[in-house]
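**Student:** sequence first, predicted model second:
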Amino acid sequence: MSTARTMPGLLREAAERHTDHPAIVDGSLRLTYADLLREVETASRAYLASGIRPGDRVAIWAPNQAEFIVALCGAAYLGAAVVPLNTRFRGAEARMILERSRASALVVSDGFLGQDYLAMLARAGAPETDGTGPADGTGPPHLHTIVDLGAGTHPDAVTWADFLDRAAQVDPAEAAAAADAVTPDTICDILYTSGTTGLPKGVMSAHRQTIGVADVWARGALLSEADRYAVVNPFFHSFGYKAGFVTSFTAGTTVYPVRTFDPEALMSLIQQERITVLPGAPTIFTTLINHPERVDYDLSSLRFAIAGAATVPENLFVQMLDVLGFDQVAQAYGLTECVVATQSRPNEDPRHVAETTGPAVDGLEIRIVDADGTAQPTGADGEILIRGNNVMLGYFEDPEATAATIDRDGWLHTGDQGRLDEHGCVTITGRLKDMFTVGGFNVYPAEVENVVAGHPAIAEAAVIGVPDDRLGSVGRAYVTLRPGAALDDAELLAYCRERLANFKAPREVVVLDELPRNASGKILKRVLAGGA
């Protein structure tokens, strides 16, 4: 495993240790570890030529592809902080994060999934519109460089090839000096999460923490140079980024980016490239297990998987072993503020894996406390608190939110409910923040409620997650109407899809005369969910 504590150090060390070994295989593109370092150094010089400096923020709005990795690592190489954006975001969602982070550069794959990202971004900034009008808005004020990994036809964007050509304007020694100046405590990335307020908060991690998360994950998976890792989890998410390609680089593993989940294409990739490592949301594995063409593919190379980020069916891990043929399966628990908090132990009984997310990983402590902060005994439910090396530094330029989440003793208050068993393994029993998960992506009701309530017919809205066989859960919006208003359910759902990523948009609407409340006027979501 790597001993480096910065991204420049990690990439240099990997190039030295695994020089001619494949680092990335993306279709016909194959980069060795030596190639990867050269590409990253070139991207770093191109950023410098474009006016990006250490401490600036570089946003990336693109799918899993080799260029995403080079763009991210190139920014981190010079000491800029990376801000990944969800490829399902609509223009308003992306613009808000670009503005809150004050990103100087945006690397975007315009046209991915048929979406004109830059037009959406412009519409979101158009004056006196609701974000759906003509694309005549201006970009966020700090954004001065846009690099398009797609067709490159937007007048305000430069193509990836032309961007890399700018590297010739910068002496390699200048880029090397910038890389040498990066320290383990330099901010590496800012990952935005909406949380309970509906406004995105930027979770800051230092280089030592991003690599620390990768180290922990790699050790738990027993990653090595012999592994071939198909990364289905999106690179914009910590699961695909830190527990995906960065963790691979710590061990010399080969990364296979998967742009979108197509079960037959994925099984073909596993067969052709002899994929050994395949983590993902439970829906990926249930889809493969139940796929009628599964028996036509040779999946025998599969060695290790983690199924996490959603409610896990009770028999899933047994089926992953018996049907898909994995040698080892695991669960893990984490959140953006602490990406890998627990992880199943090697060779764990699959029945125990299904019941718990494993013990705290090295370098972290976990406590279970009641509402008064009193530690709870084994087997008792309470809020999960985490303390240790890889807990976030804080929220970007938001000391109040940071203080409300990390207490004076350094404990991260997760808002998640769980309990510890006699082995120190954590079982998640609830979400104190009302968050639910759709196909592996976290959805915070407050953000969705803000959008729903913006519809002219809606007086109030409350959103909950309801079970879904394919995605684990989906959103349901309960609404009350303004006096005299009428509502077309389909029109409201379309309104939400225009303004929210598809996984956030509710799938159904229920109109009520009034929302259930307690004595203090708080909406009782447990009643909406069918509870007492």
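**Tutor:** Alright, I've got the coordinates. Residues are numbered from 1 along each chain as shown.

**Student:** from here on, contacts and neighbour counts on C-alpha atoms
**Tutor:** Will do.

**Student:** what about P155, how many neighbours?
**Tutor:** P155 is flanked by 7 other residues according to other CA atoms under 10 Å.

**Student:** show me where the stretch 251-400 of the chain has helices.
**Tutor:** Here the stretch 251-400 of the chain has its helices, by DSSP state H, counting those that start in this stretch, at 263-273, 282-290, 316-322, 350-355, 399-405.

**Student:** could those helices be laid out in JSON lines, adding mean neighbour count and distance to R30?
**Tutor:** Compiled in JSON lines, these are given as follows (neighbours: other CA atoms under 10 Å; distance: least, CA to CA, whole Å):
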{"stretch": "helix 263-273", "mean neighbour count": "16", "distance to R30": "12"}
{"stretch": "helix 282-290", "mean neighbour count": "18", "distance to R30": "26"}
{"stretch": "helix 316-322", "mean neighbour count": "20", "distance to R30": "30"}
{"stretch": "helix 350-355", "mean neighbour count": "19", "distance to R30": "35"}
{"stretch": "helix 399-405", "mean neighbour count": "14", "distance to R30": "42"}
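
**Student:** one more structure, for comparison:
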Amino acid sequence: MSTIIFRFRPKFSRFCLSACVREKSVWTSEKILTSASKEVDIPNLTVDQYLFSNLEKWATKTAVICGHTNRQYTYEEVYKKSRIFAANLRRKFKIKDGDAVTVLLPNAPEFPIITFGILAAGGVVTTMNPVYTAYEIQRQILLSETTLIITNEDLVPTVKEALKLAEKDFPIISLNFKNKPEGTASFKELVDDDHVDISILKEVNRKHDDVAFLPYSSGTTGLPKGVQLINRNIVANCEQQNTDFRQYEYTTESHQDSTLAVLPLFHLYGLSICMLHKMSVGMKLVTLPKFQPDMFLNTMLANRIDLMYLAPPMVMFLGAYPQVTAKHLEHVRAVTSGAAPLPSADIQRLFEKAEREIQFCQGYGLTETSPLISLTPFGEKTYEDVGYLLPNMYCRIVDEKMNNLGPGAVGELIVKGPNVMKGYLKNPQANSEVFVDGDWFRTGDLAKINENGLITIADRLKELIKVKGYQVPPAELENVLKEHPAILDAAVVGVPDTVTGERPRGFVVLKPEAKANDKDIMEFVSKRVAPYKKINEITFLKEIPKNPSGKILRKSLKEQYCK
């Protein structure tokens, strides 16, 4: 993912990983794959301590700027305002160590201030998609045991409705720039409070092995679960990206790389890779509240964007949208794609738009791994794979009995390393299903790895539907369908879609004598889920095919109805 002009320091080879992998065996005699990269030291710091450990190097440089409104903050301002916010969270809202605080926001330059403020106050950051319905918000409020929620002023009515559904009554802080909604506290007043005594932060006692983030993931199957990511997980994943896999140029007095934060920061790909890691090395973030073609392209013209982190639909957009020209991509040195596989043809179309070969790589990871597991090093052009293991990581390819299969074989990919989550919150059953042989984590993906450690994802064992890179668990939609008064049983599968990658398709069995049409059912679901989870096709069946243990035979449904 780099332009034709390389401005990299001569002492650092962008191709060193490719070379060392070819020269060095990374498989042990037990058929365990080890990273070919030198192990990194992981400092025992909390995320906020780690992020600001080099503050003096880039204090006056822009940390984050809104590509839409031009609202911006320097690193010094982010640090100061996050500390003021933290002190107010402790004093005025009685946040204690380990309390969960929900961030329900689109991308905004205040996102880092809020995140680091919660962490500095001793809280745990749990994020939500701002397009969630009140129904979805109330469920995560209850699961995460949230004590406070921070949101946009336009989302306050939905949050209040969610609190009623959850039968909860806790404070709402509104990120208000126009009017402060009734019954909320003003974020602006809290961060501009220069008179608050920040000495209260001396009470905070958070360590590197305490939980810092609580995003929600469906894992390999089932309903969303709270992923407990400790400070060390995030710090480790940042450090793992600073080695052979480094994509950025060092921030100096005369140079600062920038990246476009259009991936949602409530999702761990955007939060950890785009925001936390890039701010830890002093880069500039250009945020966009959401993806809109004109806003996206205008922002690329108005700002020098060096590195881009995208989901496949955005790569496809850049390669296919008529208004995209080489001018939009002239400064882009590198593009990384993740969240779902991307065909080589779409990458070539991007190169054609740029009128050159941008350095391009694909990565692989999960929310449960903070998130990055592997990355393609610069110089590799095998776009069908997802690269090599990051430092300090190990993986195995196993069969159904957890026997190691070794190089060249297709099996489930299981991994371990310092970036693997602590576990799912208060869910011992789910933990017992994903952790095997001690601390090995089951990814739920089928993969194969060659002799040199190059990883290729072959297929998914997991039942998740990937819509525009977002996880849509069938079980969640099935539960919503079953809440319909006319439905006896339901199943949901993912079917291919040229625009979104996949889309959910529903199958329902009506109760005896009950009547309902597909439009009625789809509207019922739409009111209860985010737009990307909506079902646009319903098939009525006499019964849902299941195996003897009651598990839905989704493969049978796909083979019979989704050809």
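**Tutor:** Structure's in. What do you need? On a predicted model such as this, the values are computed, not experimentally measured, just so you know.

**Student:** which among the helices of the stretch 251-400 of the first structure is found nearest to Y241 of the first structure?
**Tutor:** helix 282-290 (17.9 Å; CA to CA).

**Student:** can you check which part of the second structure that closest one sits on?
**Tutor:** On the second structure, the counterpart of helix 282-290 of the first structure by TM-score structural alignment is residues 312-320.

**Student:** list the contacts of the residue nearest the centre of the first structure.
**Tutor:** By CA atoms, centre = their mean, the first structure has its centre lying nearest to H237, at 1.6 Å. Applying CA atoms under 8 Å, 6 or more residues apart in numbering to H237 of the first structure gives the contacts P84, N86.

**Student:** ok so, going back, so for K504 of the first structure, which of the helices of the stretch 251-400 of the first structure sits nearest?
**Tutor:** Going by CA to CA, the one of these nearest K504 of the first structure is helix 282-290, 16.7 Å.

**Student:** how close does that closest one sit to the second structure?
**Tutor:** Compared with the second structure after the fit, helix 282-290 of the first structure shows a mean deviation of 1.1 Å (mean CA distance after the TM-score superposition for the first structure).

**Student:** now what about that helix, what contacts it?
**Tutor:** With CA under 8 Å, 6+ apart as the criterion, helix 282-290 of the first structure contacts 261, 263, 294, 307-313, 316, 319-320, 323-324, 439-440, 470-472.

**Student:** quick one on the thing from earlier: the residue nearest to the centre of the first structure matches what in the second structure?
**Tutor:** Per TM-score structural alignment, H237 of the first structure is aligned with H267.

**Student:** distance-wise, check that match relative to Q138 of the second structure.
**Tutor:** 18 Å (CA to CA, to the nearest Å).

**Student:** now do T220 of the second structure
**Tutor:** 23 Å.

**Student:** please apply the same query to Y216 of the second structure.
**Tutor:** Counting by CA to CA, the gap from Y216 of the second structure to Q138 of the second structure is 13 Å.

**Student:** also R356 of the second structure?
**Tutor:** R356 of the second structure is 48 Å from Q138 of the second structure, by CA to CA.

**Student:** and these two? Which one has more around it.
**Tutor:** Q138 (23 against 16).

**Student:** buried set for the host helix or strand of the more buried one?
**Tutor:** Secondary structure from DSSP states H and E places Q138 of the second structure in helix 134-144. By 16 or more other CA atoms under 10 Å, the buried positions in helix 134-144 of the second structure come out as A134, Y135, E136, I137, Q138, R139, Q140, I141, S144.

**Student:** what's around S186 of the second structure, how many residues?
**Tutor:** S186 of the second structure: 19 neighbours (other CA under 10 Å).

**Student:** map it onto the first structure.
**Tutor:** Going residue by residue (TM-score structural alignment), S186 of the second structure aligns to T159.

**Student:** measure its match to E41 of the first structure for me?
**Tutor:** 18 Å.

**Student:** residue contacts, V258 of the first structure?
**Tutor:** N64, Q65, A230, V231, V232, L266.

**Student:** show me where the stretch 201-350 of the first structure has its strands.
**Tutor:** 201-206, 228-231, 254-257, 304-306, 328-330, 332-335, 338-343 (DSSP state E, counting those that start in this stretch).
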